[in-house]
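*Asks:* coords please:
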Amino acid sequence: AGSGFIIEPTGIVLTNNHVVEDAVSITVRLDDGRSFSAVVVGRDPLTDVAVVKIKDKVEGLPTVKLGNSDALRVGDWVVAIGNPFGLASSVSLGIVSARARDIGAGPYDEFLQTDAAINPGNSGGPLFNMRGEVVGINTAIVGGGTGIGFAVPSNLVTALVPQLEKEGSVTRAWLGVGIQDLTRDLSSALKLPVTEGAILTQVNPASPAAKAGLKSDDVVTAIDGQPVTSSGQLTRTVALKRPGSTSTLTVFREGKKQDVKVILGTRPDLEGVTSRKPQGDDSQESSRRVGVSLQNLDARTAQQAGFNERQGALITDVVPGSPADRAQLEPGMVVVEANRKPVNSADDLAKAIRAAPAGSTLLLRVAAPGGSRMLRALRMP
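*Replies:* Got it, this is the predicted structure:
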């Protein structure tokens, strides 16, 4: 049980991805007692946003309006409404405590922080400003904390909803770089006249950034005239661009300012969230044994993500608490060897898992984006 809110009178509902992910059936229950069956139209796990549609033909449902979260200031009053602990239509009042919080939930964190009480079951519910506009989707709380809740800002949601409704998933633009924040100390060491920006720590071969001539240690301070003050801001700004479009990056290289035009690429689906391609019944059964989802590594994904490998089994999901989780396997890793034998596809790894006796340990060699390799010991249940 979670919360949500209707944005179109025909029954389009916004909620959190974690509320509906892997659901077998979905029921939308309104405050007036009516209940409807519903289906997921689109979802984006990377920002924890999902769009749900009521199956029945309905019209004239009460709706809410998405407001401008960028207009919020720290100290502004906000109201959270939801279904905490099954207590429907509970209301809590608070203020905006901070904006653009990065809580480590994903690569596009930009949460609003509020002290309006948010509890289990509030997830997916609306955060209102004093004009009755939704400025956020209540999403997360800090375990053991009091008065510390987080909401996905409405402006991010507004940018995603049209694509989720139309295509069911989000396609993001991609530079193909590794980045970190520019600090005052790093600025001094690099002899730069600026103290805020994003340092390119790595430029993946054949990536859009490489084709544009960007180099390691370049510092990005703006994109299309919009200031970039951190690595997270650069990641979020690029992600909202259209793949294939051209953007102008303002960079400092060896202390000198210059503009670089980049034709943005399409972010590879490292997490497997836009399409989970089944590899056959045997592969799925073997994957379920250890709690991991797999797909073949294709050449395009390998090139854009900076993998040196061009073949292997790409991990797209790991079940928490599973043998794969205990072996420290993570989505985005590519398994290239199993017991020192090459793994060229998801089926190769599935066969190795299927052949391993219970209680044995499968030695895996895995690659991470950027080229680093590690060993993992997968114990068979």
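*Asks:* Only C-alpha atoms from now on, for both contacts and neighbour counts.
*Replies:* OK.
*Asks:* can you tell me the distance between the two ends of stretch 219-235?
*Replies:* Stretch 219-235 has an end-to-end distance of 14 Å (criterion: Cα to Cα, to the nearest Å).
*Asks:* now the other sequence, so there's something to compare against:
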Amino acid sequence: GGPLLNMKGEVIGINTAIIASGQGIGFAIPSNMAAGIVEQIKSGKKVSRGWIGVTIQDVDENTAKALGMEHPSGALVASVLDDEPAAKAGIEAGDVITKVNGKSVEDASALLRAIAAHKPGTSVPLDVWRNGKAVTMDVTLGDRQTGVNSGKPSEAGQKQQNQGQLGLTVRPIKDEERRELKLEGKGGLLVLDVDPSKPAAEAGVRPGDVIVKANRQAVSSPEDLSKIVAGEGSKRGAVMLQINRRGENIFRAVPVSSGK
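*Replies:* Modelled structure (predicted):
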């Protein structure tokens, strides 16, 4: 807790976690993001953010070339959740979202922040690069807190679960997704969404990642991950995630608050 100040004494963020052994390494919620949340609380409403229901990844130089883009920018849609806002608007896997409401997004994290800044239920135009040309699609946003539309919760929304402390929304990976990603063994959690203000985003976890293990323990359900985070993660101050990212095995250490 507490304010994060710049050299002019201006509040630029709210501290959320500090790594004691990292010589000043910490995590904070940007002040402009917090300001919007404060206004929602003051108006007597629940805190909510926009959601479109896709898994995304950054566009690298080779991907941009393959898609006929002049520059590597935007967020590549890796998958689209059934019956969620993006699917209803016609967005497809392989599309690259380049703008939100007329403003450019440079990467996947920028897209998450741009969508989260809009209220659920509003219609937002997205510029999409598809088949060598740009098209615009209007998407009516769902609620990011629940992962469902403002109407009846979908089956996909009911099965996923928000890992609040890490800032992840995950669900068990499906058999067809496992075959597509050529994953061995059983279990694994697909990362659907990453809160840009939480530790997982700072540690480099991305939507589309598959969490295979946490602290060297296999995870098959959101509950498995929650237990490890609340147990060993809380005691040690961090949790080590083993991630499969497009066939590559990587590790990401995510800070965890002790809750004291």
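*Asks:* post-alignment, the longest helix seen in structure 1 versus structure 2, mean distance?
*Replies:* Ranked by residue count, the top helix of structure 1 under DSSP state H comes out as helix 154-167. Taken over the aligned residues, the distance from helix 154-167 of structure 1 to structure 2 averages 1.6 Å (mean Cα distance after the TM-score superposition for structure 1).
*Asks:* by contact count, what packs against that helix?
*Replies:* strand 35-44, strand 49-54, strand 134-141 (3 or more Cα pairs under 8 Å, 6 or more residues apart in numbering; DSSP states H and E).
*Asks:* Now which residue in structure 1 aligns to V11 of structure 2?
*Replies:* Aligning on TM-score structural alignment places V11 of structure 2 opposite V134 in structure 1.
*Asks:* S230 of structure 1 versus that match, what's the distance?
*Replies:* Relative to S230 of structure 1, and taking Cα to Cα, V134 of structure 1 is found at 27 Å.
*Asks:* who has more neighbours, these two?
*Replies:* V134 (26 against 19; other Cα atoms under 10 Å).
*Asks:* Can you verify my assumption that the more buried one contacts G124?
*Replies:* No: V134 of structure 1 is beyond contact range of G124, at 11.7 Å (criterion: Cα atoms under 8 Å).
*Asks:* before we move on, the earlier item: what span of structure 2 lines up against the next helix or strand after the longest helix of structure 1?
*Replies:* For helix 154-167 of structure 1, the following helix or strand on the C-terminal side (DSSP states H and E) is strand 173-174. Under TM-score structural alignment, strand 173-174 of structure 1 corresponds to residues 50-51 of structure 2.
*Asks:* One more: stretch 79-93 of structure 1?
*Replies:* Using TM-score structural alignment, stretch 79-93 of structure 1 pairs with nothing in structure 2.
*Asks:* Just the terminal-to-terminal distance for that stretch.
*Replies:* 5 Å.
*Asks:* what do you get for stretch 51-66 of structure 2?
*Replies:* First-to-last residue span, stretch 51-66 of structure 2, Cα to Cα: 28 Å.
*Asks:* Show me which positions of that stretch end up buried.
*Replies:* W51, I52, G53, V54, T55, I56, Q57, D58, V59, A64 (16 or more other Cα atoms under 10 Å).
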